[in-house]
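Asker: Sequence first, predicted coordinates after that:
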Amino acid sequence: MRPLDGVRVLDLSRILAGPYCTQYLGEMGADVIKVEPPGHGDDTRNWGPPFVGETDEAVYYLAANRNKRGIVLDLKSERGQEAVRRLAESADVLVENFRPGTLEKWGLGYEQLSALNPRLIHVSITGFGQTGRYRDRPGYDLVAQGMGGVMDLTGEADGAPAKVGLPVADLNAGTWSIIAVLMALQARHTTGRGQYLDVSLLDAQLAWHVYAAGAHFYDAPRPKRMGSAHPSIVPYQAFPASDGWLIIAVGSEKLWRKFCEVLGLAIAEDPRFVSNAARAAHREELTELITGALAGRTAAEWLKIFDDASVPAGPINTVDEVYQDPWAQQREQIVRLPHPSVGTYFGTGFPVKASDTQPAPTSAPPLLGQHTAEVLAELGYSEAEIAEFPHPDGRE
């Protein structure tokens, strides 16, 4: 069995945060029905390059939409709205990321649908939430990274603010949405009722602040952009070897002494470096000493030495190198599924290994409207009625 076998999820979301959430709910066993508008479908179907396959499937779309059945409905039409109501009556969870008030305008808001199905769990993902001064602003990952303080802390000390290289605001909100769904399903066992879950990209960014927020609350020195360095732990950053870069993470005094021994530096008891606090106070001097010592060998040579000594260190991999590492296969982090257009779909694996209820991928991302007739028939529509719904390409 899988943990969400028997759970049905109605996915009205698009772009990334919502689809990322529902993809992994599907991996956990839920029957996910993804609803897209006729014509263009999910916006990310057109986000490229790269595009792959006979029908030019966008890699961006493929990355967050496996384990779903895909249907096309026009939610602005009465026919489409009625179909969503039928779907909601049998659904356990609804996930959407429309701007506040949009679904209510179509008669598909939480109050309206929960009147039909009191057990319905409704997850709404927006840029800034359903309350507060920014409620009605459109929200995108880049905006949330900037407003949420992440960009201010990312980049070199003397450089411009930088966004993280992956859409972490979207992915973080999607992850919290998964947590919210699991929380509400558990609560429903006790109450018998569903509930409304308000998730925002900006809230999710703040949940990442941890010690950075603590510095603000206690009026302590604030973290600043430091490249790969850590504001509190030294040495804990990228260093150059003779031919490239590597990461070194010395997170305890025991490791500090071992690191000095392996590096051949007699500075473990130097008053400037004898404690982490002292090393932080003399960060530049220590960095210069370490960089000089590392210059005599290649990154690969140092990584072998550190590995043998159990000093935490690692390469700075390209994405290609990550998936070429045998580790990725050993940990089942590469998913392969048949796909009608691209031949073989590739994706990233579920990041948790369970002893009894292991999630597993079931199907590649659907073509636009691939399962429309199938799902509408399950809802009780006749063949003649199904023929009246819009064609996936937008034709009536």
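Answerer: Right, received. Where do you want to start?
Asker: make it CA atoms for all contacts and neighbour counts henceforth
Answerer: Noted.
Asker: how about the most centrally placed residue in the chain, what does it touch?
Answerer: The centre of the chain sits closest to Leu171, judged by C-alpha atoms, centre = their mean, with a distance of 2.4 Å. Applying C-alpha atoms under 8 Å, 6 or more residues apart in numbering to Leu171 gives the contacts Leu16, Ala17, Tyr20.
Asker: how close does the spatially closest residue to Phe51 that is not a sequence neighbour sit to Val123?
Answerer: Leaving out its chain neighbours, the residue that sits closest to Phe51 by C-alpha to C-alpha, 6 or more residues apart in numbering is Ala58, at 4.4 Å. Applying C-alpha to C-alpha, to the nearest Å, one obtains 26 Å for the distance of Ala58 from Val123.
Asker: chain center to stretch 65-85: distance?
Answerer: 24 Å (C-alpha atoms, centre = their mean, to the nearest Å).
Asker: ok, and for it, which residues are buried?
Answerer: 65-75, 80-81, 83-85 (16 or more other C-alpha atoms under 10 Å).
Asker: Also stretch 231-240?
Answerer: Pro231, Ile233, Val234, Pro235, Tyr236, Gln237, Ala238, Phe239, Pro240.
Asker: Look up how far Leu25 lies from Tyr134.
Answerer: Separation of Tyr134 from Leu25 (C-alpha to C-alpha): 29 Å.
Asker: Also Leu265?
Answerer: Note on Leu265: its distance to Leu25, by C-alpha to C-alpha, is 51 Å.
Asker: Which one's more surrounded, those two?
Answerer: Regarding Leu265 and Leu25, a neighbour count based on other C-alpha atoms under 10 Å identifies Leu25 as having more, with 25 against 13.
Asker: try it against this one:
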Amino acid sequence: MEPLKDIRVLCVTVYLAGPFCGMNLARMGAEVIKVEIPGKGDPVRGNGPFAGPKGTNIRRQTDDDISTRFLKRTQGVKSVTIDLKNPKGKQMFLDLAKESDVVLENLAPGSLRRIGLGYDEVAKVNPGIVYCSISGYGQTGPYKDKPAHDPQIQGMSGLMDINGEAGGPPIKVGFYIGDLVTPMFACYSILAALREKERTGQGQYLDVSMMDTLVSMMFMENLEETIADGQPLRTGNISRSGPTGVYQTKNGDLSLTVTSDDQWERLSRALEAPNLLADPRFCDYAARTVNVEDAREEIQRLIAEFTLDDALQRLEEFDVPCAPVRTAEQVMEDQHFWDRGSLLPMLHA
């Protein structure tokens, strides 16, 4: 399916957040045209590893080598070089924008506006344009001019404060969560704006911030109550309440979710531990929350008697949510993704 096959997107995007948004629109069938700086292009073009005639290497081996990071972020995207500071280049951009449905950019706030290519200027030649700006802190507010990449946003948003072991230091999430989730917010905002344009004929400006995205996601949890109650925010691999968490078997770790009374009952049967049901400390969710450390100790004591495969087999037999904690290498080798078509070989031409 290509629901956006009649949509043209004009991009001025660099690094990860903007290109990932554009690539996802291309995956939905949009024609995505990426504008790059003459002589330099997207800075990611210079970041290894590089793939080419001599294989994949951390440094370029030939002039034909291309950054695999760039390839991953531009699948299905067309590229064009335009000097946007040159009057002819500026007019070329406006001509393209006039024939486009979406303009997408993630430069420093105000960069395109300062050279006469902001929303107001583009809307003059195309009133129906959907113009989306992705940035670290947004186009307004006291932080708007601060330089920001994903690590800074993870720190400023408070995400690092709730990530890590109890009593330990704040920890960054192990991938660029702000750079990857924010573009998804931008994508569905663009889709909603295109739908509104169908109804009214009017375009609009979208200001999408990495900071707003991460904070809005974090506060889907009851952090206000947790803070007010003086409970720890940083709990590592365990839940803030209840015995959900990671447990160690004889030869590997597994992730286990036990929240409801029904799941607790099934867990006790899977581990052949009727005492878990009889113990008043664990009689219901509230009791298990109050006595959570005791509950975790009991579960760990029981699970430690099994190998990882045996524990998973028992838990799955009784429909207890569980999974092994795997390495990234194991995930890449998992046939599940190939069967579903989630992982596919890609040909760069």
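Answerer: Noted; the coordinates are in hand. It should be emphasised that the depicted structure is a prediction, and the values quoted were computed from it without experimental measurement.
Asker: Mind checking which of the buried residues of stretch 65-85 of the first structure land in helices?
Answerer: When the buried residues of stretch 65-85 of the first structure are checked against helices using DSSP state H, the ones located there are Gly80, Gln81, Ala83, Val84, Arg85.
Asker: Now distance to Glu104 of the first structure too, for those, in JSON lines please.
Answerer: Supplementary listing: those in JSON lines, determined by distance: C-alpha to C-alpha, whole Å:
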{"residue": "Gly80", "distance to Glu104 of the first structure": "14"}
{"residue": "Gln81", "distance to Glu104 of the first structure": "11"}
{"residue": "Ala83", "distance to Glu104 of the first structure": "16"}
{"residue": "Val84", "distance to Glu104 of the first structure": "13"}
{"residue": "Arg85", "distance to Glu104 of the first structure": "13"}
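Asker: so what corresponds to Leu25 of the first structure in the second structure?
Answerer: When the two structures are superposed using TM-score structural alignment, Leu25 of the first structure falls opposite Leu25 in the second structure.
Asker: Give me the contact list for whichever strand or helix holds that match.
Answerer: The secondary structure element spanning Leu25 of the second structure is helix 17-27 (assigned by DSSP states H and E). Applying C-alpha under 8 Å, 6+ apart, the contact partners of helix 17-27 of the second structure are 2, 4, 9, 11-13, 32, 73-77, 104-106, 134, 178-180, 182-184, 186-187.
Asker: Same check on stretch 163-172 of the second structure?
Answerer: Identification of contacts with stretch 163-172 of the second structure by C-alpha under 8 Å, 6+ apart yields 151, 154-155, 159-162, 173, 232-237.
Asker: Taking those, tell me the two that lie furthest apart.
Answerer: Largest separation among these by C-alpha to C-alpha: Pro151 and Pro232, giving 22.6 Å.
Asker: Those two - which one has more neighbours?
Answerer: When Pro151 of the second structure is set against Pro232 and neighbours are counted by other C-alpha under 10 Å, the residue ahead is Pro151, at 16 against 13.
Asker: Quickly note the distance from the closest residue to that one other than its chain neighbours to Ser157 of the second structure.
Answerer: Nearest in space to Pro151 of the second structure, with sequence neighbours left out and distances taken as C-alpha to C-alpha, 6+ apart, is Lys172 at 7.2 Å. The gap separating Lys172 of the second structure from Ser157 of the second structure is 11 Å, by C-alpha to C-alpha.
Asker: where do the strands sit along the stretch 101-250 of the first structure?
Answerer: Listed from the start of the chain, the stretch 101-250 of the first structure has strands (DSSP state E, counting those that start in this stretch) covering 121-126, 196-200, 236-240, 245-249.
Asker: how far apart are the third one and its match in the second structure?
Answerer: Taking mean C-alpha distance after the TM-score superposition for the first structure, the mean distance separating strand 236-240 of the first structure from the aligned residues in the second structure is 0.7 Å.
Asker: next one: that strand to chain centre, how far?
Answerer: On C-alpha atoms, centre = their mean, the centre of strand 236-240 of the first structure falls 26 Å from that of its chain.
Asker: Pull up the aligned stretch in the second structure for that strand.
Answerer: Counting by TM-score structural alignment, strand 236-240 of the first structure sits on residues 244-248 of the second structure.
Asker: Pull the residues that contact that stretch.
Answerer: Identification of contacts with stretch 244-248 of the second structure by C-alpha under 8 Å, 6+ apart yields 237-239, 253-259, 299-300, 303-304.
Asker: 7 Å instead?
Answerer: 237-239, 253-259, 300, 303-304 (C-alpha atoms under 7 Å, 6 or more residues apart in numbering).
Asker: now those residues: which count as buried?
Answerer: Burial by neighbour count, judged by 16+ other C-alpha under 10 Å, picks out Ile238, Ser239, Asp253, Leu254, Ser255, Leu256, Thr257, Val258, Thr259, Ile303, Ala304 from the contacts of stretch 244-248 of the second structure.
Asker: Tell me the one of those residues nearest Asp212 of the second structure?
Answerer: Closest to Asp212 of the second structure, out of all of these and judged by C-alpha to C-alpha, is Ser239, at 24.4 Å.
Asker: residues in contact with that closest one?
Answerer: Applying C-alpha under 7 Å, 6+ apart as the definition, the contact partners of Ser239 of the second structure turn out to be Gly245.
Asker: Likewise for Gly252 of the second structure?
Answerer: Taking C-alpha under 7 Å, 6+ apart, one finds Leu308 in contact with Gly252 of the second structure.
Asker: Kindly report the same for Leu271 of the second structure.
Answerer: By C-alpha under 7 Å, 6+ apart, Leu271 of the second structure lies in contact with Leu302.
Asker: coming back round to it: now the buried residues of stretch 231-240 of the first structure in a markdown table, with distance to Trp208 of the first structure?
Answerer: A markdown table is the format used below for these (distance: C-alpha to C-alpha, whole Å):
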| residue | distance to Trp208 of the first structure |
| --- | --- |
| Pro231 | 15 |
| Ile233 | 18 |
| Val234 | 21 |
| Pro235 | 22 |
| Tyr236 | 19 |
| Gln237 | 20 |
| Ala238 | 22 |
| Phe239 | 26 |
| Pro240 | 29 |
